[in-house]
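Chemist: Sharing a model that was predicted from the sequence below.
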Amino acid sequence: MTVKTRFAPSPTGYLHVGGARTALYSWLYAKNQGGEFVLRIEDTDLERSTQEAVDAILEGMAWMGLEWDEGPYYQTKRFDRYNEVVDQLLAEDKAYKCYASKELLDEIRGEQEANKETPRYDANHPKIKAVNEAAKDGDPCVIRFRNPKEGTVVFDDQIRGRIEISNEQLDDLIIRRTDGSPTYNFCVVVDDWDMGITHVVRGEDHINNTVRQINIYEALGAPIPTFAHCAMILGDDGAKLSKRHGAVSVMQYRDEGYLPNALNNYLVRLGWSHGDQEIFSREEMINLFSLDAISKSASAFNTDKLLWLNNHYIKTSDPEYVAEHLQWHLDEQGINKDNGPAITEVIKLVGERCNTLVELAQQSRYFYEDFDAFDPAAAKKHLRGVAKGPLDLALSKVEALSDWTTENLHNVIKEVCEELEIGMGKIGMPLRVAVTGGGQSPSVDAVMQLVGKERVIARIKMALEFIAEREANAQ
C-alpha cells in the first residue's frame, strides 16, 4: 500500500500556525513512508471562501517548502461528482430528503432545550414527519445522510488511541443544502475515497467530524483512512493561540524575518519529539518522523525559542540559502545588493549578530549605501578631537594600501596603535563609527574589507570633517 496523506485547508483566511503544523506533519509522514502528499482546497463555503485566501495558502506552502505531489484540487470543481454520490445514497435509501425549514428546526431545538433534552435533529419528530409527508416534488429541501441508529463508531487514533462514540449521539447530518451545494463532511469523504487517501492528520477539533465521516465511508463501501488528531497549539499564557500572541499567519513570519527552515524546525517540535534533540535538518525530520511520537498534550508557542532557532539557522545555514530569503527583505528596505560586496560575504560577517532577516537587512545597509549622517550618540562619544590624529594616520595608511585584505587592514589599525602609543579602542571605535555610521558592527577590519577602499576613504574623510566642524562650533 502506498501511503497517501493530504492537507485540506478551507480558504476562508490565511494559512495559520496550526494549519501549517498539520501540513508539515502530513508532508513529513508521506515523505517518511515514501508516499505521496496531496493538497486540496476545501472551498465549499461559497460565502466565506476567497481567492486571496487561496493565494495566501499556496504562497505559505511554497515558502515553507512543502511541495505537493498532487493538486491543488478544488472542491467547487467537483460538484458533479458529489451530486452523483448523493444520488447513489438516495437510491440506496442511505440518504433522504428533508423539507423542514430552518425556522421549524429552531422551534424544535428551543422546545428540546426547554425540556432539558440534548438538542438534536430527529427525523421521527411529529412536526418534521408532518412537513415531510406533506411536501411535494420540487419543494426546497436538503438531503440528509441516514446515520445508523444503533451501535458505535470506533477507530484507533494514531495519537489519541481508541475513540468510541455511540451512534445515538449522532444525528442525520445534511450532505446537500437547499441550494444544491454539498456540505463539508460529505465532500471530505468522497474526496478521500477518490484520491486514495490512506492517512489523515488534522487537529483534535475534527474528532466530532471524524466519527460522522466514518459512517459515510462505511455507507459508501469506501476504505476508512487511518486518523491522527493533533492537540491544539496554545499561546505562552496557556490560552488558545490567537492574533494577540503575535504572528499567526505563516507569511507574517516571513515578513518578520524568519527562515522557513527555522519555522519548520520549530513547528515540528510543537508536539513531536525525538529524544532531547532540538535542531533537525529537513532530511532528519523526514527520516525520524512518526505519528506515534506526537504528543496528546497541547503545546505552548514560545516566540523567544523561535527567535533563538532563527538565529541558529541564520548563523549555520548555507549563506546562499539565507541570501535567497534575505532578498525579499532587501527589496522591502530598498537596498540594492548589486551596489557593493557579495551578499553571501556580508551574511557570513553580520549574520551571527542577527535574530531575524529584518535585522540582517538593516545591518547590511552600510555595505551598499553611503550615508550623510552618523548616529548622534556614537558620533558624540567617538568622533571627538582626540580621534582626529588616529583617523588621519589611518587614512594615510589605507590610501597607501595596494592589497585590500582583512589582514592588511588589521595591521593598519595595529600600526596606528603602535605609532601613536594608544589602545585599540582609541582608533577602533572612531573607525567603526566613521565606516558604518554607528557604534555597533562586527570586527572593523573585516567590515572595512567588505565596504571597499573607495568608500572607506570617503567615510573617514567625512568623519574628519565632522570632527573639524564640531571643534569649530565649540570655539
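Modeler: Noted; the coordinates are in hand. Numbers count the residues shown, from 1 in each chain.
Chemist: only C-alpha atoms for contact and neighbour calcs from this point on.
Modeler: Fine.
Chemist: Quick one: neighbours of residue 255, just the number.
Modeler: Counted with other CA atoms under 10 Å, residues neighbouring residue 255 total 15.
Chemist: Could you do residue 12 as well?
Modeler: For residue 12, using other CA under 10 Å, the count is 18.
Chemist: Same question for the one 10 residues further on.
Modeler: Residues contacting residue 22 under the criterion other CA under 10 Å number 23.
Chemist: For the stretch 251-400 of the chain, just list every one of the strands.
Modeler: Here the stretch 251-400 of the chain has its strands, by DSSP state E, counting those that start in this stretch, at 299-300.
Chemist: this is the comparison structure:
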Amino acid sequence: MTTTRFAPSPTGYIHVGNLRTALMNYLIARKAGGTFILRIDDTDPERSKEEYVDAIKQDLEWLGLHWDRVERQSDRLDRYAEAADKLREMGRFYEAFETPTELDLKRKKQLNMGKPPVYDRAALNLSDAEKEALRAERGNGVWRFKLDHERIEWNDGILGDISIDAASVSDPVLIRGDGQVLYTIASVVDDTEMGVTDVVRGSDHVTNTATQIQIIEALGGTCPRFAHHSLLTGPQGEALSKRLGTLALRDLREQGVQPMALLSLMARLGSSDPVELRSDMAELIDGFDIGRFGAAPTKFDVQDLFPLTAKHLQSLPLADVADAVADAGVPTELAEPFWAMARENITTLADLKGWWELCRDGAEPLIADEDREFIAEAVALLPEGPFDGETWGQWTSAVKEATGRKGKGLFMPLRKALTGMERGPEMAALLPLLQVIRARG
C-alpha cells in the first residue's frame, strides 16, 4: 500500500515551501488510496514547541489536508538507539571529536589542495585511550555513519537518474555530542518501520537521500521511491529563504487567501500543467502527476494567490460565506442580494465590509460641475421605493427621456453620484441595497 508522510519540525510556523512538500505527499497517498502520515520531527527538545505542533495541525486542517495518523519522533527515541547500536555492531558507526573550528580548518586545507571538503575519517585511527582522553577533555563526541565509498544511484521521480559518488560526501553525523538524534537516522528508522513507500521533499535533500539510502540498506530496510521537487524563489528569481517567515500559512490566511486558491497554485506550480483554479480536493487529486514537475527553480509570487482567491469566492453560494457576510454587518434579510452584488467585486472576504459600509452609509458623491443640474433632475425622477432589480433600468430610461443623455454620459455621472466611484458592481443590483436612497424613496 502506498504510504507517504509530511515531517515538519515544530520549531516555527509552516510556510509555502513546507506546504509544497506536504501537498505533494498528500496527493500521492490519496490518489493511490493509501496512507498519509503526519510525523512531528521533534527530536530537538530545545527548539521544538508544543504551540507549533498545534499550529501545524491547524494549518493543515484549514487547507483540508487530513492525515490518517500522527507520529512523534520524541516517542521513538528507543527505536533510534537500537538502530545506532546495530550500526555500531556492524562497524558502520564511529565516534569523532573534532571541534567546529578544527573541521573548518580541515575543509579549507582540502579545498586549497583541490580536494573535495569531506571529513577525513581521522577518528577511525584513534585508540581507545585517545578516545577516553578526548571525552575527558571535550565531552562525548558525535557519531558518524561510515559510508561505503561507492556510487549511490536511484531513479528520482522528478530529477530522473541520480548517481552520487559517496567518496565525495562526508560521513554524516547521526547523533550529536549531547545525545540528540539527528534527522538523517531518525527519518530512516521511521520511514522503514512505518512502511513509507514514497518520499517527496526539496532538492536540497538530494545528498541526504544518498546517505540515507546506504543507512537504509545497512539496517536491512527497503528504500522508498524518492522524488525531489525544485526549490521556490521569489518572482524575480531571488532566494525566498529570508522571506519564508512572512509567507507562513497563517499569515496568508490572515490576508484572506482562500484554501482552494493556495492549493490550486501549489499543486501545479513548477509542473508542465497550467495553474487552474480547482473547485475541490478531488479535482486536485485526480489531476496530480509527480512526473510532470521539473527540476528548475520555481518562481512563486504571493500576488498570484489573490486573483485565484477572487475567482474562487465568485463561485461560492451564500451558504459558504454567510458568516463573513454577517460579520460585515449585513442584515439577514439583505444577505442574499448583497452577496449576489458583492461577489464579483471582492478580492478577499475582508472587502465585504467596505461594500456594506457603502450600502449602509452612502458615499461622498462625485459630481462634476457640468453634471450638477443633470444629477438634480435625475434625483427628482427617482421612483418611489421599494427598489428592486428593475428600478435602475426604469429610472435611467426616464432620465434619458427627460434629459436626452445616453450611454456613458448618462450612466457614469449617476454611478459617481450614488457611489463615489467610477466602477463597481452592476448598478441594477446595487441600487436596491443603498440604504440612504432607500430611505429617500
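Modeler: Received, thanks. Given the structure is predicted, the values throughout are model-derived calculations rather than measurements.
Chemist: Now the TM-score, please.
Modeler: Here the TM-score for the pair of chains, by TM-score structural alignment, normalised by the length of the second structure, is 0.85; 439 aligned residues with a CA RMSD of 3.5 Å.
Chemist: For the helix or strand where residue 187 of the second structure lies, give me the average deviation versus the first structure.
Modeler: Residue 187 of the second structure belongs to helix 183-193 when assigned by DSSP states H and E. Following the fit onto the first structure, the mean deviation recorded for helix 183-193 of the second structure is 1.4 Å by mean CA distance after the TM-score superposition for the first structure.
Chemist: Now do the buried residues in that helix.
Modeler: Neighbour-count burial for helix 183-193 of the second structure, with 16 or more other CA atoms under 10 Å as criterion, is recorded at 183-192.
Chemist: again with stretch 140-153 of the second structure
Modeler: For stretch 140-153 of the second structure, the buried set under the neighbour-count rule, 16+ other CA under 10 Å, comprises 140-147, 152.
Chemist: wait, is residue 229 of the first structure part of a strand?
Modeler: Yes - the secondary structure assignment for residue 229 of the first structure places it in a strand, going by DSSP: H, G, I helix; E, B strand; the rest coil.
Chemist: wait, isn't it in contact with residue 159?
Modeler: Yes - distance between residue 229 of the first structure and residue 159: 6.3 Å, which falls inside the contact criterion (CA atoms under 8 Å).
Chemist: Settle it for me: which of those two has more neighbours?
Modeler: Higher neighbour count among residue 229 of the first structure and residue 159: residue 229, with 23 against 20, using other CA under 10 Å.
Chemist: mind listing what the alignment partner in the second structure of the more buried one touches?
Modeler: Using TM-score structural alignment, the equivalent of residue 229 of the first structure in the second structure is residue 228. If a contact means CA atoms under 8 Å, 6 or more residues apart in numbering, then residue 228 of the second structure has 156-159, 200-203, 205-206 as its contacts.
Chemist: can we see that at 6 Å?
Modeler: With contacts defined as CA atoms under 6 Å, 6 or more residues apart in numbering, the neighbours of residue 228 of the second structure are 200-203.
Chemist: Filter those down to just the buried residues.
Modeler: 200-203.
Chemist: returning to what we had before: so which of the buried residues of stretch 140-153 of the second structure are in strands?
Modeler: With strands taken from DSSP state E, the overlap with these comprises 142-145, 152.
Chemist: what's the offset of stretch 176-185 of the second structure from the middle of its chain?
Modeler: 28 Å (CA atoms, centre = their mean, to the nearest Å).
Chemist: That'll do, ta.
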